[in-house]
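Trainee: Sequence plus the predicted model coming up.
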Amino acid sequence: MKLLTYLHSGKENAGVLSKDGTSVFPFCSFGLPYNDMNSFIRDSGMSRLNELSQALESKTDGGVPFSEIKLLAPIPQPAQDVICLGVNFLAHAQESARYKKEVFEQDRAAAVYFSKRVDRAVATGDEIDGHFDIVDSLDYEAELAVVIGRDARDVSEQDVFSYILGYTVMNDVSARNLQTRHKQWYFGKSLDGFAPMGPWIVTEEEFDRPPVLSVQSRVNGEVRQNSTTGLFITSIESAVSELSQGMTLKAGTIISMGTPAGVGMGFDPPKFLKPGDVVECEVEKIGTLRNTIQ
């Protein structure tokens, strides 16, 4: 089941994509009083998924033609910073160390977590502001993002998937010069427009546990990243369980699971983004996030 946020007749709304992908049913057409994804997840979320899925099977009225809507990011304004995993693929960890001229830590024991501030998530089809007045090394990172569906605290690895609403695609856009200059990642990852997300959330029951999915990025049609979530260093189960120890992951929390090798800084010379470039980030069984650099 695909949950999405969209614009129709000048009004922002949230709902479910029909099985055949030709129409969108707002949550209100199922008798649910929500017109935004944050409210749906916070107040209802996982407890209504089975009901929604069953109702969708026979749903024929109350829909809006997909051709008449504009897709927005599934959660346009996350309630909290996005939690990100750094260097969660071995090959990306190696290319990152080369670029920064650091010693590669072969036996890193613990996950690297950082946060990404999101003013408003960028939808597929929209432009990414490159902030080229302060950025000279704009980069892309295709990632699988996990959306938590109910408050999670002290969750065991065995129970993690019962807390996951679903998955979406994220491009962890990064300003490498800011990231390197400040010796941490928050500023260089958090400029306005640096969180493209979408095209929708695909609910967790559509996937194996854990999901092993191809992750790919393309720039102007050239494949740059091509890997699989089966190569995560820190698994979804481990990350969610560990983060929930002593810290409550509120419903609606987004955890972006890290990017594979092939980012711009990994090439010699680097292949950073420039105005007019078209970046596509694709995760198997979810979809493609396509944006143009402004």
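Mentor: Sure, I can see it.

Trainee: can we go C-alpha only for contacts and neighbour counts from here?
Mentor: OK.

Trainee: residue contacts, the residue nearest the centre of the chain?
Mentor: The centre of the chain sits closest to M170, judged by CA atoms, centre = their mean, with a distance of 3.0 Å. Shown in contact with M170 (CA atoms under 8 Å, 6 or more residues apart in numbering): 141-145, 195-198, 256, 281, 289.

Trainee: Save these as TSV, and put in neighbour count, distance to V223 and secondary structure too.
Mentor: Formatted as TSV, the contacts of M170 follow (neighbours: other CA atoms under 10 Å; distance: CA to CA, whole Å; DSSP: H, G, I helix; E, B strand; the rest coil):
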residue	neighbour count	distance to V223	secondary structure
E141	22	13	coil
A142	32	12	strand
E143	27	15	strand
L144	25	17	strand
A145	25	20	strand
A195	26	21	coil
P196	29	19	strand
M197	29	19	strand
G198	32	19	strand
S256	28	21	strand
C281	29	10	strand
L289	27	14	strand
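
Trainee: that older thread, just the element for the residue nearest to the centre of the chain, please.
Mentor: Per DSSP states H and E: M170 is located in strand 164-171.

Trainee: quick revisit: which residue lies closest in space to the residue nearest to the centre of the chain, excluding its sequence neighbours?
Mentor: M197 (4.5 Å; CA to CA, 6 or more residues apart in numbering).

Trainee: do V223 as well
Mentor: Distances taken as CA to CA, 6+ apart place S217 nearest to V223, at 6.0 Å, with adjacent residues excluded.

Trainee: take a look at this one as well, against the first:
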Amino acid sequence: MKLARIGAAGRERPAIMDANGQWRDLGGQLSDIDGAALTEASLSLIAGIDPETLPLLPEGQRIGACVGNVGKFLCIGLNYRDHAEEAGMPIPEHPILFLKANSAICGPQDDLILPRGSEATDWEVELGVVIGRTCKYVDEAGALAHVAGYCVINDVSERHFQTGLTGQWTKGKSCDSFGPIGPWLVTADEIPDPQALALSCNVNGITRQGGNTGTMIFSVAQIISHLSQLMTLHPGDVISTGTPPGVGMGMKPPLYLKRGDVVECAIEGLGAQRQTVVADR
């Protein structure tokens, strides 16, 4: 299934894509695409609904983040060897973890807002993993059974805030609009192998990133297992799993986003998102 949240910010309605690629209104069946809707039991009920029996949503409406009321927004850094090398950082022995503020979450086509004082805002296409079953102390073999679905994430990063200000990476990762999620959530049954997906990011029509999740240092299963040793993961938690090479920081000289630029991130089978860069009003 492909699930989405359609409508104005703060007033999104849950939706499911029908066989013709049209969005059908799930508002009569559930209140949102959130942790409660992403449990195994809830997804099973949604799967039993014939989308053709649901009302069509009007075309052209805004698409919101594909998960609402996100509990934790967990991000893995330097998870592709060649990205770590372009960043001039050592290959990690364990998954590098940082958190992105939930207030950064936005829709996949919302504007990307340059924060005041930014001179080094960068792009990062990443595979997003959405938890659907509470898990703690799970092993790698059972980890993927806890996934509700997958989506596209752009882990937008302000590099000076991230590395030039004293503190953690979270500073450069959490600005408003720095967490576009979607366009839709593809349930795990449609993605038999999350380690075989092509990723790409274009900036102003030029391909800057290209890669495959098969080259991750730590697989999705390893990431979930590792995190579950540290904390309980709950339905609706989102994990961003790292980016392949080609970010602006790694270019010589570095290339960063400016007002008017257009960023397009896509992952095989999961759709594409598009942001226009604007100044903070």
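Mentor: Noted; the coordinates are in hand. Just so it is clear, the structure is predicted and the values come from calculations on it, not from any experiment.

Trainee: can you name the residues of the second structure that the strand holding M170 of the first structure overlays?
Mentor: Aligned by TM-score structural alignment, strand 164-171 of the first structure falls on residues 147-154 of the second structure.

Trainee: Have a look at how far, on average, the matching stretch is from the first structure.
Mentor: The superposed stretch 147-154 of the second structure is, by mean CA distance after the TM-score superposition for the first structure, a mean 0.4 Å from where its aligned residues fall in the first structure.

Trainee: count of neighbours near G10 of the first structure?
Mentor: 9 (other CA atoms under 10 Å).

Trainee: no no, Q158 of the first structure
Mentor: A count of nearby residues for Q158 of the first structure, using other CA under 10 Å, gives 10.

Trainee: mind listing the helices for the first structure?
Mentor: Ranges of helices in the first structure, per DSSP state H, are 37-43, 49-57, 90-100, 176-181, 186-189, 236-243.

Trainee: Give me the distance between the residue mapped onto M197 of the first structure from the second structure and V147 of the second structure.
Mentor: In the second structure, M197 of the first structure lines up with I181, judged by TM-score structural alignment. Per CA to CA, to the nearest Å, I181 of the second structure is found 16 Å from V147 of the second structure.

Trainee: now swap in N102 of the second structure and tell me
Mentor: Distance from N102 of the second structure to V147 of the second structure, by CA to CA: 20 Å.

Trainee: How about E158 of the second structure?
Mentor: Distance from E158 of the second structure to V147 of the second structure, by CA to CA: 29 Å.

Trainee: quick one on the thing from earlier: what angle do the strand holding M170 of the first structure and helix 49-57 make?
Mentor: Angle, strand 164-171 of the first structure to helix 49-57, by axes from the mean of the first three to the mean of the last three CA atoms, to 10 degrees: 70 degrees.

Trainee: How far does strand 164-171 of the first structure sit from its chain's centre?
Mentor: Between the centre of strand 164-171 of the first structure and the centre of its chain there are 5 Å (CA atoms, centre = their mean, to the nearest Å).

Trainee: Could you tell me the angle between that strand and helix 236-243?
Mentor: When the same axes, to 10 degrees is applied, the directions of strand 164-171 of the first structure and helix 236-243 differ by 100 degrees.

Trainee: And the strands in the stretch 151-294 of the first structure?
Mentor: All strands of the stretch 151-294 of the first structure, identified by DSSP state E, counting those that start in this stretch, fall at 164-171, 174-175, 197-203, 214-219, 222-228, 254-256, 278-283, 287-293.

Trainee: Quick one: end-to-end length of stretch 155-174 of the first structure, please.
Mentor: This stretch, stretch 155-174 of the first structure, spans 31 Å end to end (CA to CA).

Trainee: again but with stretch 185-195 of the second structure, I slipped
Mentor: 17 Å.

Trainee: ok, now stretch 186-199 of the first structure?
Mentor: One end of stretch 186-199 of the first structure sits 24 Å from the other (CA to CA).

Trainee: What are the buried residues along it?
Mentor: Burial within stretch 186-199 of the first structure, assessed by neighbour count using 16 or more other CA atoms under 10 Å, is assigned to 186-199.

Trainee: swap in stretch 219-226 of the first structure?
Mentor: Going by 16+ other CA under 10 Å, stretch 219-226 of the first structure has these buried residues: 219, 224-226.

Trainee: Tell me who's in contact with Q273 of the second structure.
Mentor: Contacts of Q273 of the second structure by CA under 8 Å, 6+ apart are 108-109, 152, 182-183, 264-266.

Trainee: likewise P26 of the first structure?
Mentor: The neighbours of P26 of the first structure, taking CA under 8 Å, 6+ apart as the test, are 13-16, 35, 62-63.

Trainee: picking that back up, touching, the residue nearest to M170 of the first structure and I128? I think so.
Mentor: No. Assessed by CA atoms under 8 Å, M197 of the first structure is found out of contact with I128, at 11.4 Å.

Trainee: Identify the contacts common to the two.
Mentor: V122.

Trainee: List the contacts of V155 of the first structure.
Mentor: 240-241, 244-245.

Trainee: possible to save those as TSV with neighbour count?
Mentor: Output for these, formatted as TSV (neighbours: other CA atoms under 10 Å):
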residue	neighbour count
V240	26
S241	20
S244	19
Q245	14
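
Trainee: Turn these into CSV, columns for distance to V212 of the first structure.
Mentor: As requested, these are arranged in CSV below (distance: CA to CA, whole Å):
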residue, distance to V212 of the first structure
V240, 17
S241, 19
S244, 23
Q245, 25
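
Trainee: Tell me which stretches of the stretch 1-150 of the first structure form strands.
Mentor: Remark: strands assigned in the stretch 1-150 of the first structure by DSSP E, counting those that start in this stretch are 2-8, 11-17, 23-26, 64-65, 70-72, 82-86, 112-116, 127-128, 138-139, 142-148.

Trainee: Out of those strands, which is the most enclosed?
Mentor: Mean neighbours per residue, mean count of other CA atoms under 10 Å, is largest over the strands of the stretch 1-150 of the first structure for strand 142-148, with a mean of 26.

Trainee: so that strand corresponds to what in the second structure?
Mentor: Taking TM-score structural alignment as the measure, the second structure aligns residues 125-131 with strand 142-148 of the first structure.

Trainee: how far apart are the matching stretch and its match in the first structure?
Mentor: So stretch 125-131 of the second structure averages 0.3 Å relative to the first structure (mean CA distance after the TM-score superposition for the first structure).

Trainee: And the contacts of that stretch?
Mentor: The contact list for stretch 125-131 of the second structure, computed with CA under 8 Å, 6+ apart, reads 38, 146-155, 181, 199-201, 209, 213, 220, 233-244, 265-267.

Trainee: quick one: that stretch to chain centroid distance?
Mentor: In terms of CA atoms, centre = their mean, the gap separating the centre of stretch 125-131 of the second structure from the centre of its chain is 4 Å.
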